[in-house]
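need a structure here:
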Amino acid sequence: MLTHVLAADFDAFRWLILPGAIFAARVVDVTLGTIRVIFISRGMKYLAPILAFCEIMIWLLAIGQIMTNLKNPACYVAYAGGFALGNFVGICIVEKLSLGMALIRIITQHDAQPLVDRLQADHYGVTSLDGRGVRGPVKVIFTIVPRREVSRVVEIIRSFNPNAFYTVGDVNSVASGQFPPRRFWHDAPFLRAFRPFRKGK
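Okay, here's the model as predicted:
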């Protein structure tokens, strides 16, 4: 008897379906927002507004449900939870997409010529300079690579010198240079269609 009473009093739409929909909408719109910010920083000025339009439409749907259900605490929890998870999902997607270019700076006290030769053999453009650090003369190497190639270049650096100091920074645009050939799924026709939308290409 008590079970039937509790089942009758429990409103599935109010406590499960509606909060679940708000949570899902918030995950999607924050994910789109995170990707949009990265697109803006990469100079993709045509793709960013499309994501912005979708993002704000979904946000309006979510906030509209919040405003009409102000007395439902489950909606607040779902809204906040969706915001948190959306940031995480957006960052993960951006990492997988590996958009844009990256500048890798390498500083080493070892003879850098083998590393330079290896990078050039793999079609990476390399600039090397003489410098001086705290412990004496060093070699400073610069290379600009597609972000998807960063992990591969780091592996080459570590195989050359596990203790080499290196940094990785963003590059907003590149006018020209030598870059490795595209590999695997990056040659897909639907991805090539986005190239005109990138600044400096």
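
C-alpha from now on. contacts and neighbour counts both.
OK.

who's in contact with the longest strand along the chain?
Selection of the longest strand in the chain by residue count, based on DSSP state E, yields strand 136-146. For strand 136-146, the surrounding residues in contact (C-alpha atoms under 8 Å, 6 or more residues apart in numbering) are 98-112, 116, 124-132, 179-180.

quick one: secondary structure of the residue nearest to the spatial centre of the chain?
The centre of the chain sits closest to residue 94, judged by C-alpha atoms, centre = their mean, with a distance of 2.4 Å. The local conformation at residue 94, judged by DSSP: H, G, I helix; E, B strand; the rest coil, is helix.

please give me the structure for this one as well, since I'd like to look at both together:
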Amino acid sequence: MWNNFVEMLTITPISELLLIFIAKIIEVSIGTMRIILISKGYRKIGTSLAIIEIFLWVFVASSVINGISESPMKGVSYSFGFAAGVYVGSLIEQKLAFGKVMIQTITSKALSNDIASLLRASGFGVTTLQAMGKDDEKTMLMIYANRRDAGKAVHIIKSVHEAAVIVSNEISNVSGGYINPMKKLLK
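Here you go, the predicted model:
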């Protein structure tokens, strides 16, 4: 029995199992990116990725399905590749940071002009609204930005007012307003 188990684990060369694993990571990463991009309105890129994704899927899945009864390790490699692909795809999307965000900041009235000026000088559109906090008057700043630039905006805000309230929300539809035209990407 032990010999049968060892044979089952070693019947397929490690290089073939590694190829299945890596190809599945690439395929699922592309699929994860495709779904995220399409949901954020990047249909052209998403459609292009779908062609690559399905091409990889057909060849990897057929290789595994055709040989799974002789080598169950192909299924194990395929499964681990799928899980790793989901993780890798989400990391790639996080680094590329597609989409738009609305950053809302509540700050003191005294510091709001300094923050707004620095943000505008850095290319961000800023709308200011007068507000009332618990104890005194405040100013709310609304900044519409590309998601990849959100960290820069938050850094600017915190450099002037470390204790400012900052809320960031992803948005899907925007009409009008200002965003740096050089920062629009392939939509």
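
OK, contacts around the residue nearest to the centre of the first structure?
Residues near residue 94 of the first structure by C-alpha under 8 Å, 6+ apart: 35, 38.

separation between it and residue 33 of the first structure?
11 Å (C-alpha to C-alpha, to the nearest Å).

mutual contacts of these two, please.
With C-alpha under 8 Å, 6+ apart as the test, residue 94 of the first structure and residue 33 reach no residue in common.

picking up where we left off before, of the contacts of strand 136-146 of the first structure, which belong to strands?
In strands, defined here by DSSP E, the members of these are 101-108, 127-132.

about what we covered before: buried stuff in the longest strand of the first structure?
Using 16 or more other C-alpha atoms under 10 Å as the burial criterion, the residues of strand 136-146 of the first structure that qualify are 138, 139, 140, 141, 142, 143, 144, 145, 146.

related to what we said a few turns ago, of the contacts of strand 136-146 of the first structure, buried ones?
100-109, 112, 116, 124-126, 128, 179.

doesn't residue 116 make contact with residue 160 of the first structure?
No. Here residue 160 of the first structure lies out of contact with residue 116, judged by C-alpha atoms under 8 Å, at a distance of 10.1 Å.

okay, helices next: where are they in the second structure?
Taking DSSP state H as the test, the helices found in the second structure are 2-10, 14-39, 43-67, 72-96, 109-121, 150-160.

how much does the fourth one stray from the first structure?
Once superposed with the first structure, the aligned residues differ from helix 72-96 of the second structure by a mean of 1.9 Å; criterion: mean C-alpha distance after the TM-score superposition for the first structure.

measure how that helix sits relative to helix 43-67, angle-wise.
Angle, helix 72-96 of the second structure to helix 43-67, by axes from the mean of the first three to the mean of the last three C-alpha atoms, to 10 degrees: 170 degrees.

ok now helix 72-96 of the second structure, how far from the chain's centre?
On the basis of C-alpha atoms, centre = their mean, to the nearest Å, helix 72-96 of the second structure sits 15 Å off its chain's mean C-alpha point.

quick one: buried residues of it?
Quick answer for helix 72-96 of the second structure (16+ other C-alpha under 10 Å): 72-79, 81-82, 84-86, 88-90, 93.

got it, and the third one?
Within helix 43-67 of the second structure, the residues that count as buried by 16+ other C-alpha under 10 Å are 43, 46, 49, 50, 53, 56, 57, 60, 64.

now tabulate those in TSV and tack on distance to residue 17 of the second structure.
Putting the buried residues of helix 43-67 of the second structure into TSV (distance: C-alpha to C-alpha, whole Å) gives the following:
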residue	distance to residue 17 of the second structure
43	33
46	29
49	24
50	24
53	19
56	15
57	15
60	11
64	10
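
of all those, which comes closest to residue 9 of the second structure?
residue 64 (14.6 Å; C-alpha to C-alpha).

for residue 33 of the first structure, see how far away the equivalent of the closest one over in the first structure is.
Residue correspondence to the first structure (TM-score structural alignment): residue 64 of the second structure is matched to residue 66. In this view, residue 66 of the first structure and residue 33 of the first structure are 19 Å apart by C-alpha to C-alpha.

likewise for residue 179 of the first structure?
Taking C-alpha to C-alpha, one finds residue 179 of the first structure at 30 Å from residue 33 of the first structure.
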